[in-house]
Every structure is written in C-alpha cells, then in structure tokens.
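[1] How does the following fold in three dimensions:
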Amino acid sequence: MDHLFSDLKRKGIHVYGKHNTRINREQEESSLEAIERSRVIIVIFSHSYASSTLCLNELVKILECKKSNKDKYEVWPIFYDVTPAMVRNQKGSYEQAFMNHEDSNVIRWKKALTSAGNLSGWDLQNTTNGNESKFIDIISKEIFNKLVDGPIPIGDNLVGLYARAEQMNLLQFVGSDKVHIIGICGIGGIGKTSIAKAIYNLMYKHFEACSFCEDIKDVVNRDGLVHLQTKLLDDILKDDDLQIPSVSEGVCLIKRRVKGKTVFIVLDDMDNQNQFEALAGHPNWYTPGSLIVVTSRDRQLLKANHAEQIYDIDPLNDEEARKLFNKYAFKNQQPRDEFTECANRILHYVDGLPLALKVIGSSMFNKTLHEWEHEIDNLQCSPNVVIQQLLKESYDGLDTDQKNIFLDIACFFRREKKDYVLKVMDVCESSFATNLRVLVDKSLISVCGDRIKLHNLVQEMGRQIIREESEEPGKRSRLWSPTDVLDVLKNDKGTEFIKGLALDLSSTKVNIDGQSFTKLKNIQLLRIYIGDLSSYTSGINCISELWKETNVRTASGKLEFFSNELQLLCWHGYPFQHLPASFCPESLLVLDLSFSRIKQLWSGSKGRIDVYEEVNIFLPGSRIPGWFSNENDGDIITLELPPHWCYQKLKGVATCAVITPVNNSNESTYSEISCSVKNLHGDLVAGVSLLATDDPNIGSDQIWMWYKRSNPRWRKPDDQFKVSFVCVGINCKVKKCGVKLIFEEDESK
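    A predicted model of the protein is given here:
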C-alpha cells in the first residue's frame, strides 16, 4: 500500500489512508469523514482484512455512501492475496475471522463483503501474475484518469449558468437508445462556453467517457485539427501514446475506437464544416446513449450537421444582469446611491450580455463617480475593444452583400419591418430572404414577428465599423448620429462616399445648407424623420406646420439637387413646394414627405409611375387626386373591370387613401396601414403594408399612394375586384380611397 500511496501522490492526487487497525474513537470518526469527502475509494482485501472490525465498519460506510450517491463515489476493490470468491462467500481466512466475531454487526458485515466481492476491481494474481510494480502502475493510472474526468472550473462569479443548463433538461438523453447531437447558439459573449461547462459538470458522471474541447476555432488556428483529435481520443481512451499523422487518419481512429462506450463530448465554438467533420462526424460514429453538445454562433452549421435541438441563449434578465455587474464593479457590495444612475446607464447599454457586464464592470471597480461618467461617455463613441472584436468575428464571416445588409440594419433599420427593408434595399425577395436568414443564423440579428431586432452591442459593433471607415464623417458610407449629420449638412462636408443618411427630428432641429446635397451624388437612402412624435417639443401648434421648423439655406429659395440614386426619400416637414427640377426618381422606391409643404412632386415624363416595380408615397393632403378614376368614401372600393380588358396590356394598379386622425391626442398610436386587392372570390391579387414608426401620431390628414406592377395573379379577377384598407390602431382611419388601373395606353398621360 505504501508504494501505491507514493505513486498516487507523485501524480498530484491527495490520498487518505491508514496503516494500522488499532486507532482510537477520534481517529475512527476522522476516517469515516474522509470516506464521505472522497471521490475514489480503494478497498484492499487482504488475508487478514476480515479480522478488523474497523475495516468492516468502514466497508459498511463506503457502501452506504455509494448507495446514497452513486454518481459521486467510485468504489474499486483490490484483491491482494485473496480471491473475489473468498471475499464474496466469506471462505478461508474470512470464515475463520467471523468465527471469532461476536458483534451484533456480523450480518451487516457479511452482507457488505458479499456486495464488495461482486464489484469490478483488480485481482493481483489474475491481473499481473503477482507483479506488484505493474499492478500498482495499472491501478494508479486508472485512478488518475478517473479523477481527471472531473468537473471543469467555471469561476466564482456565476449568475444564471446552472439554471439555464438545467432548463435545457439534457438529462432526458441519459440512457437513451439513440445518439443525440444538441446545439447551443448565440452571439459572442452571451455565455455559450460557460453554460456548456455547467452542462458538462452536471452530466459527465452519467457516461463511460467524456471530453470537453474548448475554444475550437482558436485552437485549430493555433495548433491544427490533429491536435484536437488527439485530445478528444486521449480523453476518451486514456492513451497517452496516441499518434495521429493526419486529419483523415484521426477521423478513422475516432470512428473505429470510440465505438463501444457511451461518451459525452462537448465541442465548444465550432465555426466551420471542416471542424465538424473532423471532430463530431456523424451520429453513427458513436454508441447509442452517447451525447454530443456543440456550441456555435452559426445556427446553419448546427442544422446541417444533425443537431436535433438547438438552444438559443438569451441575454441575462435585468435582475441577473445587475447581480453580475455588481460582482465585478462593486465586488458584491451594494453600490452607493450616487452610482445608481451611472450603473443603470451601463446596464441599459450592455443589454444583458454577460461578457460586457464582466469587462465593463471590472474596468469600473474602485473608480470615482467622475471617472464613471467619463468612461460611459467614451463607450458611446468608442466601444470596448475586447467586446467589439469578439462580436465582429461573426460579421467577418459574411460575404459583401450580407455585410452591407447588416450595416444598413445596424445604422438605419433596427426594429423596422422586414418587408419594408426589402422594399428600400431594392433586392430580389429570395436573395434578401436568404441573406437575412444568414444574419439570423450567425446570431447577428433576430426577426420577432415581422420586425428586425438586434442586440444593443451588436448594433454598436456595426456602427463602429462605419466610424472606422474615416475620421471625417463626410467620408463614411452611412451617417445616423445627429452631430455627424448636422455637421456634414450644415457645413457642406458631404462626399460621394455617403450612401445613407438618417436624422431623427425628435432630438434635434434641422439647420442645414441646401448646397450640401449636391455633393451627395451616390446617396441611396435619405431619411429625415420624426422617430417619436410624443417627444417632439419644437413648440409648433400643429404637426402639419413642421416644415416651418426646418431651416435649409439656399441661394435660389428652392432645393437644387437630389441624387438620382435615391431609393428611399423620407423627409418629414420637407420645407419646399417642389422637389428639385433635376431630380429623376427612376430609382425611387419609397417617398415619404409627411407634414411637408410640398405642392407638386414632379411633372412631365418624370411623373410616370409605371416604370417602378413598387412605390409608396406618403404626403400631406385631404383629397384624392383627380388622376384616380375611381373614388369612394370610407376604406373599401369596388372597381368594375373594362369590357374585354386584357391582362397583357395591364401595367399595374395604383391606389390612394386619405388617412385622418380620430382625435388629436398624442397618447394613441397606430402600427401600420395595409391595403389588399382581391377578386370577388376573395383571392388575394396584391397586398402591402405601409410601415409606420413606433409612435407616428399623424395629427392631420395625410395621403398614402401605392403603385404595384402587375403580375400573373392579376389573371384572377373576372369582372370586378375589391380594394380595402385597414388601419391597425385607434388613432387614425381611412376617410376616402381611390384606385386606378394603369394600361399601356396610359403611358403618354
């Protein structure tokens, strides 16, 4: 036993044991406590073992512990100079020993010996033909390998990890007759690795062999896939001498040698197909009852590789976020009252992202209130580098079109409707849907209902990419900050690099130089809008007079230039009566001039609407234009089709609605206005929803005009079709509506 103890200590294993059987009561209690604290318990059965009542009492205690918590304790017998049958049946020296025992515990001791004799262990004679040195080496290696397969350290400042791990209920897969591959998905810094470690610590005891491969992407970049294949097989097989010459050889070894054991493997931070094929492979590689857990930012990678369930990791809730932040920023102390406002600002900024709470919380520890305020201001214009780089890894994996869509969403379209973004970005529906799905699968955005959403820090990551294009705002591709937008438009600093520009009038007034638009030759998106009418405090009496608050300096008293590349032109309170004479709106998809002074949009050939696939126009007014040949009060109109009408000559349909407020309260809002065109059988021919802002209280009559080019569904109407409008909300209604069919002979009109 001394040699075994020494070998285990050399391997760094803490050992408790006794050399004699004559100990006092206090030492006996200490021995029983040591049993309870142990993970691996070795029972050495020798010729004289049954003669010691202390040994027999310890054996009873050991088996009681094993029975009460079988996952915690490993009990391994060593049959030194006796056979398992002698112990199990109490023969030989064991029988003689019991003839000398008169204790009332004899029955319990015999039962314990019988149970222990049936346990799997080592017999010195049968294992190594009596060679003690080899015997000790085999046993110490087995103990070492078992202890290595222990819980993985996660850290001390844990919030919500084990609760989220338990909510997944992966214990349902223990003892299954199938192989299960489970995915865990989420943005960088959301806690996928930490939750995977918590899952491992809860689950590893239920399997014959386990492996946790952490940070696969970085390890592969640094050491290669063969290194990870070697680690995985070493964890499973406990073979230090394993040599893998290539990835393909590693795949063959995993398929051949992992079979036969129920294994639990966690593969953390997978990011491409090659990694999956080299490490996880196919469910048929493994024995039924095995469980493979994979974490990744890429949902599509998981779906494409047999993941039967994918768990999305949500940000921490408000209570959890505050608790985790306090652990780092205040070392679990209750923050002083003067820090509460600053702490709330940070919690809102990080939006429940655990990594950000740790990084920013640690950076704030032991700093003054003034330093806190300074750091928070810095975060608004310069996000933390560690967080920025971690989140940007998902962006770096996108192609050019996907990157542009993501940047447009981050800068302009957060919380907007998916269909509206499709219209504005002028891409074919299938391509946009595919690219949007990639952004969802990469955990960069989410689509809730029909709205596009993204995390605060993911939005900041995208916007920081734009900031890094140039130190000069006028040389960046997208502008959204009121400070940057007004600097460019007021001081004529625009350039051809600007593709999109947005200015929220809820937070600022417009005081710009009209000449600055002449330099925006390639701008595709111009959006000067009221994001929140209830917070607009310019002091005007009526929202329809918003244009009076817009100061645009021009030499001629009118605007001279808009880029012909414009696809979205939204200017609430546009202060001029006409659009620029040189403006050709052939690229225009959405026109919104609500609350403006506009009197005429354009004339001549520029006024043709049939050149567009689809266009929306929203502007002030209370009359249906006379150009619409059919008009009706209310929100429904039925149109008789001309005799012998020909679908092939139909260019499209134009509809118009006058939307009027129900009351003048700023407390009510509507979310959208929709228009549908149906035949008399109720079949949908065409339909659209006009996106509205979260608080678009219109305040005065507005006109919405919509044109849709014809498609094969127009063959459905027979003699009549019906156009209907619906306002979702309680603050507005459709007062009048009109419709006009556009035929080839109308092109000259």
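[2] CA only for contacts and neighbour counts going forward, please
    Fine.
[3] can you pull the contacts of Arg108?
    Val60 (CA atoms under 8 Å, 6 or more residues apart in numbering).
[4] same thing but 10 Å
    Arg108 is in contact with Leu56, Asn57, Leu59, Val60, Thr114, counting by CA atoms under 10 Å, 6 or more residues apart in numbering.
[5] any idea how far it lies from Glu58?
    Distance, Arg108 to Glu58, using CA to CA, to the nearest Å: 12 Å.
[6] do the same with Ser394
    Ser394 sits at a distance of 57 Å from Glu58 (criterion: CA to CA).
[7] ok, the residue lying closest to Lys134 once chain neighbours are set aside - how many residues close by?
    Nearest residue to Lys134, sequence neighbours excluded (CA to CA, 6 or more residues apart in numbering): Thr128, at 6.6 Å. Counted by other CA atoms under 10 Å, the residues lying close to Thr128 total 15.
[8] before we go on, could you also do this sequence so I can check it against the first one:
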Amino acid sequence: METREMEISDSSNGTTGSITDRIRGDIQASLRSHFDVFLNFRGPDTRLNFTDCLYHSMDAAGIRVFRDDEEIRKGEAIGGELERAIKSCTICVPIFSKNYASSAWCLRELASMVDCSRNRDGEGTILPVFFDVGPRDVKLETGLYHEALQKHEQKFGCEVVRRWKEALREAARIKGWNLKDGGQGELIRLIVAEVLIKLNKREKILPDHLVGIQDRVEDVVRLLDEGSPDVFYLVMHGMGGIGKTTLAKVVFNQISSRFHGCSFLSDVREALKGGKVIQLQKQLLAETLNFKPIEISDSDAGISQIKRRFRDKKVLIILDDLDKWDQLSKLAKNRDWFGRGSRIIITTRDTNFLPLEEEYRENNAQMQFQEFKIYQMEELHHAHARQLFNKHAFRMDSPPNEYDDVSRDIIYKTGGLPLALEVIGSSLYCKGKQFWKDTLKKLDLVPKQDVCDKLKISFEMLDDAQREIFLDIACHFIGEERVYPYYIWKALDFFPRSDISVLAHMSLIKVDDDDRLLMHDLLRDLGREIIRREDLKVPGKRSRLWCPKIALDVLHTRKGTENVIALKLTGLCKEHDFTSEEFSKLPNLRFLELEGGNLAGDFENLLSSLRWFSWHRCPSDLQAINLCLSNLVILKLLDSDIPENWNGWGPCLANPDLKVIQVIRCHLSAAPDFSTCMNLKILVFDQHCPKSPQMGSSISKLERLKRLEILAAQVQSSKLSTSPHFDPW
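    Predicted coordinates for the structure are as follows:
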C-alpha cells in the first residue's frame, strides 16, 4: 500500500476545473514513478524460477523492481518506458544464463545499463548474477556466446554488436554472484541484503564527525566473534551521551550484510514506555525477514512469531537503550529463539537488569550469564575529545592560537563525553572569546558528573522563543515531521525557520532525511527535567504534561492551572470522558492529544487557545456542545470511525487559518466541507476504507493547498512514488 501524494502549487485563478485537472495530472504523474532495481534476463531461461523468486523477495523487502520480459518486446530499439525505467533505476541486475546472448533485447538493455552507469559517474550500480555461466563466459573468453553474437552481426551489423560485446565484458568484470557458489535461496538472500544496503534502506545514518570510533569498532567486532556458531548477547554499557548508539550504528552498517536478516530498533525504552511493544515486534519481524509488516494481535503473539520465524535464521539485532528485563523479554529473551551464529547487541546505561553472574547464582535467572558479553564504553581520549570539540567549535581540527588555552580548559570540563563536546562546541561556534570565558566559568560551577547541567548551559544561551521550541520538541514532537509543529510556532508569532536552524547548529536537535525532528535522549531528558523543575510538587503548575497518568490526574482532580500549555492523554489503561469543568482550569492549553473517550458538557469559550488537536479513536458522536476551536492550526484524527455527517467537523474546522488536516487509518465515507478553512496547506486521507472518500466540490476551492495525500485500501501498487518534502516557507 503506497501513498498518492500530490504537490499543488499556489494558484490564483480559483476555478474548479484547473484544480481538478491538476490533481488528476499529479495522480497520473505519481504512477510514472521511478524504480529501485531493473532486472535484465532472458525469459525462457529464468523467468519462471530464479528471476521470479528474486523479484518477489525484493518486492517483499519494499524494493521497487522493474521486471522486463524480453519475450514480449517487439522492435529493435530501446525507448519510451523501458529506457526511462533503466535510467531511473539505482541498481541494474543482469542475470546471465547460457542462452542470454541469443536475445538481442537482453543485449540492448545491458548496453543501455552500462552507458547509464558510465554517464552517472557510478551512481547507477550494476550487480551481475551468473546463473548457469561463469564470468569468463560473459567476458567472451570461451566460445559459449560466440555463435549467437555472429548471428546478431549478420542482422544488426558489426558496430552494434561491438557495443554489445563491450557491455558484456564490462559487466562481467564487476564482482557479482555465481549460482555455483551456493543454493538459489541463499544467493537471493545475499542479493536482497546487498541491494538494501546499496539503497541505504538499512544503513544507519551517522553523524558528520566521527572521531575515535575505529578502535571501538574493532574491539566490538572482536568480541562478536563472528566465526563462532554460538548465539550470544553483546551489551554496550556506558553513561548517556557517551556514544553507544553511534557505535552500534557503525557496527551495524559494517557487518549486517553477513547475516540472514538484521534489524536496528532505536530507543526501545521510550517506545515501550509509550506502549509500542507490538509496533517494535512488527518492525523487528519485517526488517529481519525482508517482509511486509506481519499482523500481530498482542505482544504474546509477537513473541511466538519471533521464536518461530527466527529459530533457524542467523540474525543481527540491535536493541538500542534498554533498562528493564521486561523490555528484552518481549523482543529477544532467550538465545534458543535464534539460529546459530546470531548476535543480539544491546545498548544500555544500566546493566543491573541483566542476569549476570552474581544475579544468576542468587535468582536462578532463565538466561545464563555466559551468554552476555559486556563492552564498557569509556570517555574519549583527550586527543580525540579535542578533535571532536574543535570540529564543532571551529569547523576545523585545531583551534586558532588565541583560543588554544580556553578551548583546552572547556574540553577538560566536559569530561570527554561526545554529546557534551558536540553541544557545547556547537554553541560556541562564531562566538567571541569573552563569551567562551563566561561559558568556562559556568562549567566550573557544575559538578563533573552532572552532564545535564553542563548541557543546560547551551539551553540557557537560547532566547525565549527558541527555548519554547526546544521544550516543545523534547516533550511532544520528537519524531514528528518538522512542518506540522512549524505551523503552530508560526501561529504563536515565533520564527521557526530561523529558530530551528539555530537549534540544529547548536546540536540541540537534528532534522533527519525524512524531515523529522530528532533529539538525543539526554537532551530530551534535560528538556523534561527543566519542565519538572518548574514545580517539583504540583504537576498542574508545570507547562507541559507528557506523562498520560500525571496529565489524567491533573485533569480529573481539577488541579490544572493557566501554566499548562500541553497535555497528552494517550495510552491509558481505560478510556475516559472529559468534561468542560475539567478543561476550564486550562485556559492556555495549545496542545492536546486524546485517545478514546469523549468530550462532554458546555465548552463555550473553552479550548480557545488550542493550536494542535490529535485524537486517536475519536467518538462517532461528539457529546460536547458549543465547542469551537477557533485558533486550531493542526487537526489529526487517527484510528477512528467517522460517519458521513460527523458533528465534530464544525467545531474542528471553525478556524479559517487551519493549516493541516490529517485523517489516518480511519473509516471515512465522505470528506467534510472545506469552505470554512480556505487557507489549508496540507490535506491527508490515509484510509482503511475500500474506496477513497468522496471529496465534494469544496476541495477545488483550496487554492493555497500545497500537499494532498490520498490513500485508500484498494491502492496496492508498489509503483507509486512520493514527492519530495515541500518547503512551507
């Protein structure tokens, strides 16, 4: 199931026909998507066996494959769809068989693939497969292809065939796979793994500046002892910000292709705290098996699937940031769940939850302590710490002479912690020497072991709006696509474009390739601790409540205050209805996330400051009366059954400056009337219905619409593409 995403530029004519035509044209354009892999093969030789299995294995792994059957092609020239497919593909896979050279179409495609690879300076990769021939046959060093090529010369001429011969020789010089080296199943697994790496679908993104990492990688690889058939766990242990996750990513990128399957589960502790165990189990199964997500009803069913499907597979699994045995037990509890040679790497700040030697003797834990190997992460050596700091503070390996002393003192105060070196160094970039000296004085006041207070120095460099944005991200927007909170901050008269840039340049946040906001967990903890310290005893006096249980208690006991601006009420044990009296204590609420339940009572003049409203499993009949979200900017409805004339549309669409409507995994037969929100920028319908919702004529009047995404359950093609991220600025 893929997303139909249309980029719609601003228009001034406002006619129904022009908008409709643009939408129709964009849908057609999306169907002409590019492909990841082009398969080149002679149909009668491999179409019904090897090529078919390879195609379906790649498709199951989420790789978009163009499979051309030369038997159905007519004519003598490559052009049109076929040429575009070859040019669009990142990887071309020619499958050489005994009768390959008898096909003029195969040879034409191969020559075109080689030309594309040359013209794109290696960006187009050729990965040859030698099915029932060897590289020497394809290099024309044996007589296997000679007779076929001679026949082609008589028909097409010497010059054309000369080009084909050069393409054969060039492709055969590339390191590929030979079926003689193993069975078809194993060969297909290796090809899919290599293609995924080439496409960077599994390779983890690393920081720009990696310093002092190679020695650590070698130590870890040595401990992993890849030659051993045993299954065991390697635990990377160290304080927050010391580089455990970065090291795990480097190791993963280096060795993942040597396993039958691999998966990197990030931030497991936080995910499970948010009740996402089934989501993690699905991700683990899908990534490791190179398969589309498997339906799992509950965590026990997920455990059964993992045990059954991984028992005979050599897998590499990274579990990033664990701190409880229960977290491990739901994903990789026992080594007999996995095939011989499997490795499970765990990163953690605390090893007390693991059944190591002393605990094993005392409690007879199920897992023997010998199964765990511990790699203790240490602070960076001074030379590496100095290099990393200088790269962020000066954008070079060594400081200017006049900064040598003060930079050395600041490096010493950070204690060789990579995160602190990066954040503090980035915060000092392009600042004057007096600013550096003031920062050093502040570091002198912080105990050496108190990392958060050191990082807080960089937070205190921010202006008020930048602090608000940092705290919003830390409490609510980690993993969120940047454009959505951008509209909230814009509505609050912040300057999010420049402020996000400042936070990123100070290494306080990151924006990934999917345009999502990320933050190191230590910086997230810093932000949340700042909020907690707003009032240590009374949560209702804090500005942001991200813990659902605390938020629920504040709401039900009516201890909320005007200080509260953000409230998260998801993942609770049971659904709750919320009354107008409870929300009357929260006049400045601007972020609200609900799951289930209903709103009941008279909401006149309440929630008037709300900018972001997200509701999982919203009610089909809204009980609130006089509700009017007159300043709403973002509306998200998820996992809901929304009737055609839902009485929630009126209150939710009251603001003419509403910017985003997202309807995700909902049953919706008809879209609402959009005539009240003519400044809408993003409209998303990701449906579970068998058909797309009926749009109505009002959509044609949304002249400011920048993005329209429509996905119905019947859209199954893997040939649909997504457009690039659009810039809201």
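[9] Overlay the chains and give the TM-score.
    The TM-score (TM-score structural alignment, normalised by the length of the second structure) is 0.40; 363 aligned residues with a CA RMSD of 6.0 Å.
[10] Report the two of the contacts of Arg108 of the first structure separated the most.
    For the contacts of Arg108 of the first structure, with distances taken as CA to CA, the pair at the greatest spread is Asn57 and Thr114 (14.2 Å).
[11] Okay, buried residues for the host helix or strand of Lys678 of the first structure please.
    According to DSSP states H and E, Lys678 of the first structure maps onto strand 670-679. Residues of strand 670-679 of the first structure classed as buried: Tyr670, Ser671, Glu672, Ile673, Cys675, Ser676, Val677, Lys678, Asn679 (neighbour count, 16 or more other CA atoms under 10 Å).
[12] Please name the residues that touch the residue nearest to the fourth one when sequence neighbours are not counted.
    Put plainly, it is Ile673 of the first structure. When the adjacent residues along the chain are set aside, Ile673 of the first structure lies closest to Cys727, with 4.6 Å between them (CA to CA, 6+ apart). Applying CA under 10 Å, 6+ apart, we find Cys727 of the first structure in contact with Asp635, Ile659, Tyr670, Ser671, Glu672, Ile673, Ser674, Cys675, Ser689, Leu690, Lys733, Val734.
[13] Looks to me like Cys727 of the first structure is in a strand.
    Yes. Judged by DSSP: H, G, I helix; E, B strand; the rest coil, Cys727 of the first structure forms part of a strand.
[14] Now do it against Met705 of the first structure, distance only.
    Using CA to CA, Cys727 of the first structure is found at 15 Å from Met705 of the first structure.
[15] Repeat that for Lys9 of the first structure.
    From Lys9 of the first structure across to Met705 of the first structure, the span is 83 Å (CA to CA).
[16] same check, this time on Ile265 of the first structure
    Ile265 of the first structure sits at a distance of 59 Å from Met705 of the first structure (criterion: CA to CA).
[17] Which one's more surrounded, those two?
    When neighbours are counted by other CA under 10 Å, Ile265 comes out ahead of the other of Ile265 of the first structure and Met705, with 25 against 22.
[18] For that one, which three-state class applies?
    Strictly by three-state DSSP, Ile265 of the first structure counts as strand.
[19] Thought Val293 was touching it, still the case?
    Yes. The pair Ile265 of the first structure / Val293 is scored as a contact, 6.3 Å apart, by CA atoms under 10 Å.
[20] Which elements pack onto whichever helix or strand Tyr412 of the second structure is part of?
    Per DSSP H and E, Tyr412 of the second structure falls inside helix 404-414. Contacts defined by 3 or more CA pairs under 10 Å, 6 or more residues apart in numbering; DSSP states H and E place helix 404-414 of the second structure against helix 382-393, helix 418-428, helix 433-444, helix 451-459.
[21] quick one: buried residues of it?
    For helix 404-414 of the second structure, a neighbour-count test (16+ other CA under 10 Å) marks Val406, Ser407, Arg408, Ile410, Ile411, Tyr412, Lys413, Thr414 as buried.
[22] what angle do it and helix 382-393 make?
    Here helix 404-414 of the second structure runs at an angle of 110 degrees relative to helix 382-393 (axes from the mean of the first three to the mean of the last three CA atoms, to 10 degrees).
[23] tilt between helix 404-414 of the second structure and helix 418-428?
    Calculated by the same axes, to 10 degrees, helix 404-414 of the second structure forms an angle of 140 degrees with helix 418-428.
[24] Nearest to Asp223 of the first structure among the contacts of Arg108 of the first structure?
    Leu59 (47.5 Å).
[25] SS state for that closest one?
    Going by three-state DSSP: Leu59 of the first structure is helix.
[26] The residue nearest to Lys134 of the first structure reaches Ile138, doesn't it?
    Yes. The pair Thr128 of the first structure and Ile138 qualifies as a contact (CA under 10 Å) at a distance of 9.3 Å.
[27] Can you check which residues contact both of these two?
    Common contacts of Thr128 of the first structure and Ile138, defined by CA under 10 Å, 6+ apart, comprise Trp122.
[28] shared neighbours, Arg108 and Glu58 of the first structure?
    Counting by CA under 10 Å, 6+ apart, nothing touches both Arg108 of the first structure and Glu58.
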